[in-house]
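# dropping a prediction and its sequence here:
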Amino acid sequence: NALPEMRERQQLIMKFLILTGCRSTEIRTAKWEWFDLMDQTWTIPASDYKTGKSVRRALPDAVVKMMKSHKETSLSKHVVTLSRYKGPEDDRPPLQPNVALFSAQIISKTGMKPWSLHDLRRTVATRLSELGAPPHVVEKLLGHHMAGVMARYNLHDYIDDQRHWLAVWQNHLEKLVGHPLV
């Protein structure tokens, strides 16, 4: 309920986090070149990912629609820029402390108990598991790399399974809020 009152870039970040379960840093620093909106995927290159390995993830329909709409007016290489973006020389992502305040804004407007942006990640993982998503798909959706033998021998990204479970998640959220998310 608090999202429509937020600025467009704040809404984009919050909806992206809620719909994908990604880390706030991943959308905060994202570049348009990482997204293939036709294929409904995004790939964070190894140079920009915390593990030093690239990761490819699916995007739900609502995120693709939101990103396409946002891209129409974007003048930067970053998906999200500073709130006072002045042009190509100022093309840099917002700072993490500023983005971290988005949850505090929502909390103050709604009276919710305190939570952090990272808590959204935990919520997505937990709720997807409750909806029946297999653990390995949840791990891939979160951008985690497999452990143990799977890390060495199973390099599949389960992108079709990611798409399916993100659609289930989007549908679940839309039922909860009573309207489409985009």
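Arrived safely, thanks for sending. Residues are numbered from 1 along each chain as shown.

# hey, let's count contacts and neighbours off CA atoms from now on
Will do.

# now do the same contact list for M112.
I106 (CA atoms under 8 Å, 6 or more residues apart in numbering).

# ditto for G21
G21 is in contact with L120, R121, R122, T123, V124, A125, L141, L142, counting by CA under 8 Å, 6+ apart.

# give me the buried subset of those residues.
Among the contacts of G21, the ones that count as buried by 16 or more other CA atoms under 10 Å are L120, R121, V124, A125, L141, L142.

# one step back: looking at the contacts of G21, which is nearest Y85?
L120 (27.2 Å; CA to CA).

# quick check, the closest one in contact with I18.
Yes. With contact defined as CA atoms under 8 Å, L120 counts as touching I18 (6.2 Å).

# returning to that earlier point: export the contacts of G21 to JSON lines and tack on secondary structure and distance to W34?
Output for these, formatted as JSON lines (DSSP: H, G, I helix; E, B strand; the rest coil; distance: CA to CA, whole Å):
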{"residue": "L120", "secondary structure": "helix", "distance to W34": "22"}
{"residue": "R121", "secondary structure": "helix", "distance to W34": "20"}
{"residue": "R122", "secondary structure": "helix", "distance to W34": "24"}
{"residue": "T123", "secondary structure": "helix", "distance to W34": "25"}
{"residue": "V124", "secondary structure": "helix", "distance to W34": "22"}
{"residue": "A125", "secondary structure": "helix", "distance to W34": "23"}
{"residue": "L141", "secondary structure": "helix", "distance to W34": "16"}
{"residue": "L142", "secondary structure": "coil", "distance to W34": "16"}
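
# check it against this one:
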Amino acid sequence: MAPVKLTEAFLASLTSVDPKDPAAGPKPSRFVADSVRRGLMVNVTKNGTKTFHVRWTAPDGKSQRIAIPGGTWPDMRVGVARERADELLHGIRSRGQDPKAEKRAKRDGAADGVLTIGALLSAWEKLKADELRAAYVKAIRDVLHHDFADYLGTPAADLTRKQIVARSERLQGDGKRGTARNLLAYGSALYGWAVDTGRLEVNPFLGVPRPAVAKPDRVLSDAELGAVYAAASLRPYPSGAFAQLLMLTGMRRDEVADMEWSELNSDLTVWSVPGKRMKNGKRHEVHLSAPARAILAAIRDGAARQAGCPFVLSTTGSTPMSGFSNIKQHVDAVSGVAEWRWHDLRHTTATRMVGLGVAPHVADKILAHTMPGIMGRYQHAEYEAERRAALDLWATHVEACAEKQMDVVRKRAETLAAIRSDTWSKGMKARRASKRSPLQIKSPLVSS
């Protein structure tokens, strides 16, 4: 099969391989190569499992292929798979890494009774998965598999502070200060558990300085808030509804994107987010204001909802929505607001709510913040009535801000649409003209 552009929708459409098909081979499966990231492939098995692989040519000229660690779709999205493929292939070509040799070393080490870092991580996942949030377990697994992949076959007791510092500094040098900080935090958590359970004697991550990461403090003005909400209202499902619900609820990006119909009550007044999807690990109830209910009702009762899909926001019908960067680019262009992140909408909600007269502790409860100190230990009031009133007040404010910006935003959207249409039309005309005109090849002049 020729390379194709791998997308979430395309992967959802791939069916399992028929084992009776002669082309399937002795181990029924098929590989589909990505046309965007050369070397990335997805393998579809007879039971429908889809895993990402990378392929490269070894120095001896032979083609090699290995699965990306943790690369089962849809747990790993296409965009992340391309990033992992870049990292793996960069390591293979520039640093001479051999993923297959590392995999063998990890396997052989486990067989010899040597506790490798990979084996330690597997043991931690197996024993701690039920106690911790799924998102936290996945974060540790992803970071260590991605940014510590070449050490997974190393005996855990042999890892040195010097190696850890070198990896942290390399990530920081690549502009990945946040990733370096996460690697040090997660590595310390893994080794701390190993020391506590007697598997290791020393945690080499202790005391390694963690790079400071600037805290985002961008708070949108009322004009910017209204422009972003107005721009979102002009976007199709699910991107427009996603951005609007993010602003109306103050919840985190993935908490909104992964919303399921089973989490909503019948009249769409309350959204109960299970603890496994919350940062603090506790179940959280979100009051849904009238604008939020209207958005959800339009999805539920409209043609956009896909039968059998558990997710409120989905493009595939089987997985939550993704493509957040692309959505934001469109919202930026139409709203005219730049230099902000999705998480800044949460900061804006908290700050502007308090400015509207909402008590700070009520705003904290709405955002599911963990209260510090004595309040966190002894204050268990949920302030349900106050939270409902605050979210209703906030929704009214957001819609009022959007109404003031709607005319400007709509005109900008129409202008951008006209430019895109004109560009597309010119491109089509040029393409048709090139098809009609035969290719002219001029012979070089030959002097007599």
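Here it is on my side, so go on. From a predicted model like this one, the values you see are computed outputs, not experimental measurements.

# which pair in the buried ones among the contacts of G21 of the first structure has the greatest spatial separation?
It's L120 and L141 that sit farthest apart of these, by CA to CA, at 13.3 Å.

# about what we covered before: now the contacts of G21 of the first structure in CSV, with distance to I27 of the first structure?
Formatted as CSV, these follow (distance: CA to CA, whole Å):
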residue, distance to I27 of the first structure
L120, 13
R121, 13
R122, 16
T123, 17
V124, 16
A125, 17
L141, 14
L142, 13
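
# and which of the residues you listed is nearest R57 of the first structure?
Using CA to CA, L141 comes nearest to R57 of the first structure of those, at 6.2 Å.

# that closest one -> the second structure?
For L141 of the first structure, the aligned residue in the second structure is I366 (criterion: TM-score structural alignment).

# contact partners for that match?
Contacts of I366 of the second structure (CA under 8 Å, 6+ apart): G250, V286, R387.

# assign the second one to helix, strand or coil.
Translated: V286 of the second structure. strand (DSSP: H, G, I helix; E, B strand; the rest coil).

# got it, and the last one?
Applying three-state DSSP to R387 of the second structure yields a three-state assignment of helix.

# any idea how far it lies from V165 of the second structure?
Separation of R387 of the second structure from V165 of the second structure (CA to CA, to the nearest Å): 45 Å.

# and if you look at V286 of the second structure?
V286 of the second structure is 42 Å from V165 of the second structure, where distance means CA to CA.

# more crowded one of those two?
Set side by side, V286 of the second structure and V165 show more neighbours around V286, with 22 against 17, by other CA atoms under 10 Å.

# show me where the stretch 1-150 of the second structure has helices.
Remark: helices assigned in the stretch 1-150 of the second structure by DSSP state H, counting those that start in this stretch are 8-13, 78-94, 99-111, 117-128, 134-147.

# could you pull out the strands in the stretch 201-350 of the second structure for me?
270-273, 284-287 (DSSP state E, counting those that start in this stretch).

# residues in the second structure aligned with stretch 20-30 of the first structure?
Stretch 20-30 of the first structure maps onto residues 249-259 of the second structure, going by TM-score structural alignment.

# what comes up buried for the matching stretch?
Buried-residue list, stretch 249-259 of the second structure, by 16+ other CA under 10 Å: T249, G250, M251, R252, R253, V256, A257, D258, M259.

# ok, stretch 406-415 of the second structure next?
Buried residues in stretch 406-415 of the second structure, counted by 16+ other CA under 10 Å: M406, V409, R410, R412, A413.

# confirm that the third one sits in a strand.
No. With three-state DSSP as the criterion, R410 of the second structure is assigned helix and is not in a strand.

# state the distance from it to A231 of the second structure.
8 Å.

# overlap of the contact sets of those two?
V334.

# what is the burial count for S239 of the second structure?
Using other CA under 10 Å, S239 of the second structure is surrounded by 25 other residues.

# repeat for V334 of the second structure
Neighbours of V334 of the second structure using other CA under 10 Å come to 26.
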